[in-house]
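Enquirer: got a predicted model here, sequence first, then my questions.
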Amino acid sequence: MVEHAHGENLLSLLPRPPHKVALLRASRLGDFLCTSPALRALRHALPEAELVMITLPALQDAVVRSPYLDGFIAFPGYPGIAQQFFDPRRALDFFRRMQRERFDLAIQLQGSGVYANPFTLMLGAASTAGFARPGDDTSLLDACLPWPDHGHEIRRLLGLVGFLGALPRGEEMTYPLFPSDRANAQALLAGLPQPIIGLHPGSHDPRRRWPLERFVEVARTLHRRYGGSIVLLGGATVSEEAAVLEARIPGCRNLVGRTALGPFGAALTRLALFITNDSGPAHVAYALRAPTITLYRAGGRERYGPLAEGPFAPLEPADAGADALVSVDQALQAADTLLADATGKERIPCGETSEALRYAR
């Protein structure tokens, strides 16, 4: 049973430096981007190793863009992890193929390990490491760190790889853009009056979705104050929400479903302001330092807020309670502060500056 960590500095205890390393992070875009500081640390600690990421098929492009990874393997689905992809026969074939790879090391970056540790052990690596919950049996893991029940996601993952012997190399996330991404984004936004304000109304978790009527009110108010353009951004999964906003925000441009990951990120760099739920696109914006308002539920900032200072306003509800929401006034106050910086116009007074806006300084 794990009550204490074991296998500290595993990288230096192995009989030889690992040549092939499998990493598991079968989660969504935001969680994947939170691994980039840990991946950077591993790349510096293992400069000659082949680092291969096992993740969701939709994130193949994100893996290809990473300067720290050498390969992508599509996650096949597994009970308790991305179950929508799971097929028993396909999973058995997957594990046979992975065991033939003869990985020297497999690291579980998924989370608490309840489902992810059995999956990672089935890869058949010579050594296996990961998190585990206190009280769980970890006798088959060569290195284990108890899963922390609080703290920022980036720092949790850095804690694990640091425990294994990969020293941190900064906490900033990485989201490389190619020239073609910037050209595609320029074409999509060509001719739109400035300033351009982007909205992302979706999240895979319904509890993290700000009410659409509040997006509408904020967008209409900002358009009256600043003119310019309102654009809707995101993947096809938010097309239903985007259709509602398009019908209720006069003159907005609906680009949902029209951008792959690269052009989407490049489009964010051309915005005067991006307003989003607590979701993957917020992490893309943090990585690219795009002026961003993120609408969190109470406590969400602790795990997923921006760690670096920048043009960011990570907002949480001013009122207490699990069901409390960020108010329209909070969002407008933050927008006025960030747009004043982006446009050079004098800030429109909207009350006291919130604690969250310290990031925007």
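Expert: Great, that's in hand.

Enquirer: hey, let's count contacts and neighbours off CA atoms from now on
Expert: Noted.

Enquirer: ranges for the helices of the stretch 1-150 of the chain?
Expert: Assigned by DSSP state H, counting those that start in this stretch, the helices in the stretch 1-150 of the chain fall at 10-13, 29-34, 36-45, 60-65, 88-101, 116-121.

Enquirer: right, so the ones you listed: which one is the most enclosed?
Expert: helix 36-45 (a mean of 23; mean count of other CA atoms under 10 Å).

Enquirer: number of nearby residues for the residue nearest to Y226 when sequence neighbours are not counted?
Expert: Among residues not flanking Y226 along the chain, P195 sits closest, at 7.3 Å (CA to CA, 6 or more residues apart in numbering). P195: 19 surrounding residues under other CA atoms under 10 Å.

Enquirer: ok, P195 touching L271?
Expert: Yes. With contact defined as CA atoms under 8 Å, P195 reaches L271; the gap is 7.2 Å.

Enquirer: name the helix or strand for the closest residue in space to G262 that isn't next to it in sequence, please.
Expert: Nearest non-adjacent residue to G262, counting by CA to CA, 6+ apart: D181, 5.2 Å away. Assessed by DSSP states H and E, D181 sits inside helix 179-189.

Enquirer: L199 belongs to a strand?
Expert: Yes. Counting by DSSP: H, G, I helix; E, B strand; the rest coil, L199 falls inside a strand.

Enquirer: OK, contacts around it?
Expert: Contacts of L199 were listed using CA atoms under 8 Å, 6 or more residues apart in numbering, and they are F215, I230, V231, L232, L233, F274, I275, T276.

Enquirer: which of the residues you listed fall in helices?
Expert: When the contacts of L199 are checked against helices (DSSP state H), the matches are F215.

Enquirer: and the contacts of L199, which is closest to D31?
Expert: T276 (16.0 Å; CA to CA).

Enquirer: the closest one is in contact with P291, isn't it?
Expert: No. Judged on CA under 8 Å, T276 makes no contact with P291 at a distance of 11.0 Å.

Enquirer: tell me the one of the contacts of L199 nearest A267?
Expert: For the contacts of L199, the nearest to A267 is L233 (8.9 Å; CA to CA).

Enquirer: not counting sequence-adjacent ones, nearest residue to that closest one?
Expert: With CA to CA, 6+ apart, the residue lying closest to L233 is V256, at 4.7 Å.

Enquirer: list the contacts of I154.
Expert: I154 makes contact with C34, T35, P37, A38, E171, according to CA under 8 Å, 6+ apart.

Enquirer: if you set the cut-off to 10 Å instead, what comes out?
Expert: Contact analysis of I154 by CA atoms under 10 Å, 6 or more residues apart in numbering lists 31, 33-38, 171-173, 303-307.

Enquirer: take this one as well and set it beside the first:
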Amino acid sequence: MKLPVQEIKKIGIFRALQLGDLLCTIPAIRALRRAYPHAEIILLGLPWAKGFTKRFDHYFDGFFHFPGYPGLPEQDFDVKIFPAFIDQMQAEQFDLLLQMQGSGSVVNPMMELFGARHVAGFKTDGHYAPDNGLFLDYPNYGSEIDRHIALMEHLGIANLGNELEFPLSEADLVELGQLKLLIEPQRYVCIHPGSRGSWRQWPVNYFAALADFCIDQGYHAVITGTNDEGDITNAVISQMKNTAIDTTGKTSLGAVGALIRDAALLLSNCTGVSHLAAAFKTPSVVISMDGEPHRWGPLDTYRHRTIDWLKAPDFHVVFRETVDLIQKVA
């Protein structure tokens, strides 16, 4: 390894993004934890991710809320608390700070302010990055998972595989059981029509048609979504001819994970739940509306079918993939 184990006792990981983004880094962080088994690993992220670090407490030891930064759209920049955050980061005295946010064009200068002994991550031509041999030219190709594994390999850390994970707790299973859904494992399909940004959402009438098809094949259709996605899940349900089971706003992330684990199939946009299906090896049909199916689609293209809607905006393509997977799991 480029940085000896005995020198690295505290590691900070900067990735202030959403669920799918973090899940895609787990294979890299798994390798990092194996390489530095006794180091303290702390995530610097968005507020929601504190619970993520607790779920993955075999990899993470702590969490700090990142207060935003100009040029990062995920949250507003809080200029009043940012200086205190920098002071806090400097007081932590990280031995290694990993920039896993992206190409580094925006955040690499900021990373220097944290005062870590070593800073590593991604860089891109024409933008600042320390000339320390620890920055990798951003691989603007391939899957998000493999991009971060490549960063670990650049640091001399062995690849432990690209499989995703999502640990479930007993509390997750109890919560799901308390809903008393009249479903049996492998006899229902999860339909998740929401995602961040309307431009990433497949038309609701198409989700409704696929849900009806699955019900006609003898499966229950379980609609999932957050409270904020109520309008879109209600729109799907209103266009169905059959009756769906609506869990909108009734489940935590863990309970949704448990639902997806035991489902026969997931139908969703290319969003966080598609990575849960990949982690559980639950078959899925994923509609990519952002033009990057190669980056965000599940790696197992036999069990998971990702449709690039920008190139093939044809409902029948999605329908055929759904039929094929339903027949394979029947």
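Expert: The structure has been received and is ready for your questions. Owing to the predicted nature of the structure, the values given are computational and were not obtained by experimental measurement.

Enquirer: give me the TM-score for these two chains.
Expert: Remark: TM-score between the superposed chains equals 0.92 [TM-score structural alignment, normalised by the length of the second structure]; 327 aligned residues with a CA RMSD of 2.1 Å.

Enquirer: can you name the two of the contacts of I154 of the first structure that are farthest apart?
Expert: Between any two of the contacts of I154 of the first structure (CA to CA), the greatest distance is 17.0 Å, for A38 and G305.

Enquirer: to H152 of the first structure, which of the helices of the stretch 1-150 of the first structure lies closest?
Expert: Nearest to H152 of the first structure among those is helix 29-34 (9.3 Å), distances taken as CA to CA.

Enquirer: how many neighbouring residues does the residue nearest to L233 of the first structure have?
Expert: 22.

Enquirer: what residue of the second structure matches up with it?
Expert: The alignment partner of V256 of the first structure in the second structure, by TM-score structural alignment, is T248.

Enquirer: doesn't A255 make contact with that match?
Expert: No. The pair T248 of the second structure / A255 is not scored as a contact, 11.8 Å apart, by CA atoms under 10 Å.

Enquirer: ranges for the strands of the stretch 151-300 of the first structure?
Expert: Taking DSSP state E, counting those that start in this stretch, the strands of the stretch 151-300 of the first structure run over residues 196-200, 229-232, 253-254, 273-277, 292-295.

Enquirer: in the second structure, which residue range corresponds to the first one?
Expert: Applying TM-score structural alignment, one finds that strand 196-200 of the first structure aligns to the residue range 188-192 of the second structure.

Enquirer: distance between the matching stretch and the chain's centre?
Expert: 18 Å (CA atoms, centre = their mean, to the nearest Å).

Enquirer: same thing with stretch 274-283 of the first structure?
Expert: Distance, centroid of stretch 274-283 of the first structure to centroid of chain: 9 Å (CA atoms, centre = their mean).

Enquirer: in the second structure, what residues pair with that stretch?
Expert: So stretch 274-283 of the first structure sits over residues 266-275 in the second structure, by TM-score structural alignment.

Enquirer: first-to-last residue distance for the matching stretch?
Expert: End-to-end distance of stretch 266-275 of the second structure (CA to CA, to the nearest Å): 11 Å.

Enquirer: counterpart of P83 of the second structure over in the first structure?
Expert: Aligned partner of P83 of the second structure by TM-score structural alignment: L92.

Enquirer: got the contact list for that match?
Expert: Contacts of L92 of the first structure by CA under 10 Å, 6+ apart are P76, M98, M122.

Enquirer: excluding chain neighbours, what is closest to the last one?
Expert: Think M122 of the first structure. What sits nearest to M122 of the first structure in space, not counting adjacent residues and going by CA to CA, 6+ apart, is F95, at 6.5 Å.

Enquirer: buried residues in the helix ranked longest in the second structure?
Expert: The longest helix of the second structure (DSSP H) is helix 315-329. Of all the residues in helix 315-329 of the second structure, those buried under the rule 16 or more other CA atoms under 10 Å are V318, E321, T322, L325, I326.

Enquirer: that older thread, among the contacts of L92 of the first structure, which one lies nearest to H204 of the first structure?
Expert: Distances from H204 of the first structure to the contacts of L92 of the first structure, taken by CA to CA, are shortest for P76, at 19.8 Å.

Enquirer: can you get me a residue count around S169 of the second structure?
Expert: S169 of the second structure: 12 surrounding residues under other CA under 10 Å.

Enquirer: the first structure: which residue goes with that one?
Expert: Using TM-score structural alignment, the equivalent of S169 of the second structure in the first structure is F178.

Enquirer: quick check: closest non-adjacent residue to its match.
Expert: Leaving aside its sequence neighbours, F178 of the first structure sits nearest to G262 (CA to CA, 6+ apart; 7.3 Å).

Enquirer: if I look at the one you found, how far off is D61 of the first structure?
Expert: Distance, G262 of the first structure to D61 of the first structure, by CA to CA: 8 Å.

Enquirer: Throw the strands of the stretch 151-300 of the first structure into CSV and include distance to P118 of the first structure, thanks.
Expert: Converted to CSV, the strands of the stretch 151-300 of the first structure look like this (distance: least, CA to CA, whole Å):
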stretch, distance to P118 of the first structure
strand 196-200, 36
strand 229-232, 41
strand 253-254, 43
strand 273-277, 33
strand 292-295, 35
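
Enquirer: among these, which is the most enclosed?
Expert: For the strands of the stretch 151-300 of the first structure, the highest mean count by mean count of other CA under 10 Å goes to strand 292-295, at a mean of 28.

Enquirer: the helix or strand just after that one against the second structure, how far on average?
Expert: Next along the chain after strand 292-295 of the first structure, taking DSSP H and E as the criterion, comes helix 300-304. Once fitted to the second structure, helix 300-304 of the first structure is off its aligned match by 1.6 Å on average (mean CA distance after the TM-score superposition for the first structure).
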